[in-house]
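Novice: predicted coordinates and the sequence they were generated for:
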Amino acid sequence: MINVNNIIKRYGYVKALNDISFQVERGEILGFLGPNGAGKSTTMKILTGIISQDSGTVSVADHDISQNPLEVQKRIGYLPESNPLYYDMRVTDFLKFAAQMRRISSKDMTSVINNIVDSCNIGSVMYKNISELSKGFKQRVGLAQALLGSPEILILDEPTSGLDPKQIMEIRDLIKQLGKEKTVILSTHILQEVEATCTRVIIINEGKIVTSGSIEDLRRNLKGGEAVYASIRGDENAVIARLQENHNISAIDVINRFNDGITSYRITPVTGKDIREDVFHIIAKNGLALTELRRDALKLEEIFIKLTAKENS
């Protein structure tokens, strides 16, 4: 669907993007994740044809963006970080204006807008000035304009920035619904956003792609990733001493101590291997009581910190 090959983009002497390549398949919800200034918005602007790359190629549905920009832009709906709304217009007038910009015919305009209004749940604010709307409704209106023209691809740059928790959940649910019918690229620095919404993630840092894959793939491939959470009744020092004898275990951290003599531990393996069986045998062999044993998978925040720290070192 989208092919990005060896893109370089400079601003003066600074390389905002340094030879990045990636693909996006039809029907994916791709999280484009990185800290502020990593190159996310620059990438989104290149994909939508707002700015051009210095070198490399971008194609969308087999159309090269440098050679056929209008063919590419017809297939993309874009919600930039700065939502492109006219605050002195009513929502209905703004959507009609945006539909005209998308060259939707007068004959089809009403039905097209009505369908999008239903999808984005903005019927209650159609005759209000945009300036009167909450931030959440403004984002919904921005999404509505991005959907005009039935684009195959949605590119959303920081779509929940500045929203309250309830509004964030509503926008995430809407994005997931849209992802059932469209390819979605979601650019964000909010890790929970990606974990809650995306089928795959690309992590970018300082203009370079650090890694890509599903969150489960990243957890599996990151060494030391599959830690184990265990609750054990018994002398804490004895438990730690027995666990330390196993060469597959690299670290043991006490998480909690309870009044009934149970202590909970986070046990980290030397590699990403599943060590639950090792832990079970150690506890059983030494006559200790195991009350809970489960994988304590890396959170996306930990994956992100490990990978970007590795890239910066």
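Specialist: On my side now, so go ahead. Numbers count the residues shown, from 1 in each chain.

Novice: all contacts plus neighbour counts: C-alpha atoms, from now on.
Specialist: OK.

Novice: which residues belonging to stretch 53-71 are considered buried?
Specialist: 53, 57-60, 63-65, 69 (16 or more other Cα atoms under 10 Å).

Novice: equivalent analysis for stretch 195-207, please.
Specialist: Buried residues in stretch 195-207 (16+ other Cα under 10 Å): 195, 197-207.

Novice: save these as CSV, and put in distance to residue 76 and secondary structure too.
Specialist: Below are the buried residues of stretch 195-207 laid out as CSV (distance: Cα to Cα, whole Å; DSSP: H, G, I helix; E, B strand; the rest coil):
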residue, distance to residue 76, secondary structure
195, 24, helix
197, 20, helix
198, 18, coil
199, 19, coil
200, 19, strand
201, 20, strand
202, 20, strand
203, 22, strand
204, 22, strand
205, 25, strand
206, 26, coil
207, 23, coil
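
Novice: thinking again about what came up before, now, the buried residues of stretch 53-71 that are in helices?
Specialist: residue 69 (DSSP state H).

Novice: so which of the buried residues of stretch 53-71 belong to strands?
Specialist: Counting by DSSP state E, those place 57-60, 63-64 in strands.

Novice: and here is the other one:
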Amino acid sequence: MSIAVENISKFYGKQQALKSISFSIKKGEIVGFLGPNGAGKSTLMKILTTYIVADEGEAFVNDYNIKLDTKKVQKSVGYLPEHNPLYLDLYVKEFLAFNADVYGVAKSRIDEVIALTGLTPECHKKIGQLSKGYRQRVGLASALLHDPEVLILDEPTTGLDPNQLVEIRELIKNVGKNKTVFLSTHIMQEVEAICDRIIIINKGELVEDKSMSTLKQKSVEQIIEVEFDCEISAEIIQLSSLVKKTANGNLWQLTFESETDMRSQVFDFAQQNNLKILQLSLKNKNLEEIFREKTS
């Protein structure tokens, strides 16, 4: 396993930030780590990078114990913190050369990570002159310098504009072809686009751990959104064989426990009650809805 977390707990005074968290991540997986603000995501990432120490439990990165093999863990992990720490007065190559010395890697690696992260057009500038998107690229380049097997990325796309977000997302996908990536984010589209699996925590507890393929499979629960040409009472819906979910004016969400497409039944219901359908669509439960359910 690239990452194994076993009953990790963390306290800040009397407040418990993590409550016996356990999971494992296989080599080559890209895993989205989700949760509301204050759920404990950054705390766990800092524990895995040996930045802080857990109060209870054990964790392993590339089979190294984070408490006993600290230096080995640090050498095998590339870490991009939420607040990307950069020396703004240094030129891009200067900053990467400084970090190359820290990691003890060859200077030739600098040009490799610059090309890999798309920094070539801006590598002659001081970091303070770069846009937020390019500063994130510098942070990623630094995390990749020592060619780690595991990348831990804490909110890597926060504050980026849509174009920058797409660029960094593609960069992470490309890097993830050869490495294990564990990333936290609040952007659900980002997770759906690049992750193989999601782990959700809420109030320090693990509440969901599923592969994206499982989440995308057709659910027995079927949601149909329909807009009628006029308001109808809840009683009419309840008396029919339709199952009421929610209503907003003329717009209804109807849910069925069925694998059969129930849109024809909605059309029959409208005809029987002299109603016109203005729009109708079949909705699958998306990641954002699952997130709300698990963290509300």
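Specialist: Good, I have the coordinates. Only a predicted model underlies this, so the values are computations on that prediction, with no experimental measurement involved.

Novice: TM value for the aligned chains?
Specialist: After superposition, the two chains reach a TM-score (TM-score structural alignment, normalised by the length of structure 2) of 0.87; 292 aligned residues with a Cα RMSD of 2.9 Å.

Novice: mind putting the buried residues of stretch 195-207 of structure 1 into CSV with distance to residue 172 of structure 1?
Specialist: Formatted as CSV, these follow (distance: Cα to Cα, whole Å):
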residue, distance to residue 172 of structure 1
195, 11
197, 6
198, 10
199, 13
200, 15
201, 16
202, 18
203, 19
204, 22
205, 24
206, 27
207, 26
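
Novice: tell me the one of these nearest residue 124 of structure 1?
Specialist: The closest of the buried residues of stretch 195-207 of structure 1 to residue 124 of structure 1 turns out to be residue 197 (Cα to Cα; 26.0 Å).

Novice: buried residues of stretch 11-21 of structure 1, list them for me.
Specialist: For stretch 11-21 of structure 1, by 16+ other Cα under 10 Å, it's 16-21.

Novice: please apply the same query to stretch 19-38 of structure 1.
Specialist: 19-21, 24, 27-35, 38.

Novice: which one of those sits closest to residue 93 of structure 1?
Specialist: residue 29 (30.4 Å).

Novice: residues in contact with the closest one?
Specialist: 179, 183-186, 197-200 (Cα atoms under 8 Å, 6 or more residues apart in numbering).

Novice: ok, 7 Å please
Specialist: Neighbour list for residue 29 of structure 1: 179, 183-185, 198-200 [criterion: Cα atoms under 7 Å, 6 or more residues apart in numbering].

Novice: same check on residue 250 of structure 2?
Specialist: 227-231.

Novice: nearest to residue 257 of structure 2, of these?
Specialist: Among these, and counting by Cα to Cα, the member closest to residue 257 of structure 2 is residue 227, at 20.6 Å.

Novice: one step back: can the ones in strands among the buried residues of stretch 53-71 of structure 1 go into CSV with extra columns for distance to residue 44 of structure 1?
Specialist: Formatted as CSV, those follow (distance: Cα to Cα, whole Å):
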residue, distance to residue 44 of structure 1
57, 14
58, 11
59, 13
60, 13
63, 17
64, 15
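
Novice: ranges for the strands of structure 1?
Specialist: Using DSSP E, strands in structure 1 cover 2-11, 14-24, 29-33, 55-60, 63-64, 76-79, 153-157, 183-188, 200-205, 208-213, 226-233, 249-257, 262-269, 289-297.

Novice: residues in contact with the last one?
Specialist: Outside of strand 289-297 of structure 1, the residues within contact range by Cα under 7 Å, 6+ apart are 225-234, 283.

Novice: which parts of that strand are buried?
Specialist: Neighbour counts over strand 289-297 of structure 1 (16+ other Cα under 10 Å) mark 290, 293, 295, 297 as buried.

Novice: can you find the partner of the third one in structure 2?
Specialist: Residue mapping for residue 295 of structure 1 onto structure 2 gives residue 282, with TM-score structural alignment as the criterion.

Novice: roughly how far does the residue in structure 1 that residue 133 of structure 2 lines up against sit from residue 36 of structure 1?
Specialist: Aligning on TM-score structural alignment places residue 133 of structure 2 opposite residue 136 in structure 1. To residue 36 of structure 1, residue 136 of structure 1 is 22 Å away according to Cα to Cα, to the nearest Å.

Novice: likewise residue 294 of structure 1?
Specialist: 35 Å.

Novice: then residue 169 of structure 1?
Specialist: Remark: distance between residue 169 of structure 1 and residue 36 of structure 1 (Cα to Cα) = 22 Å.
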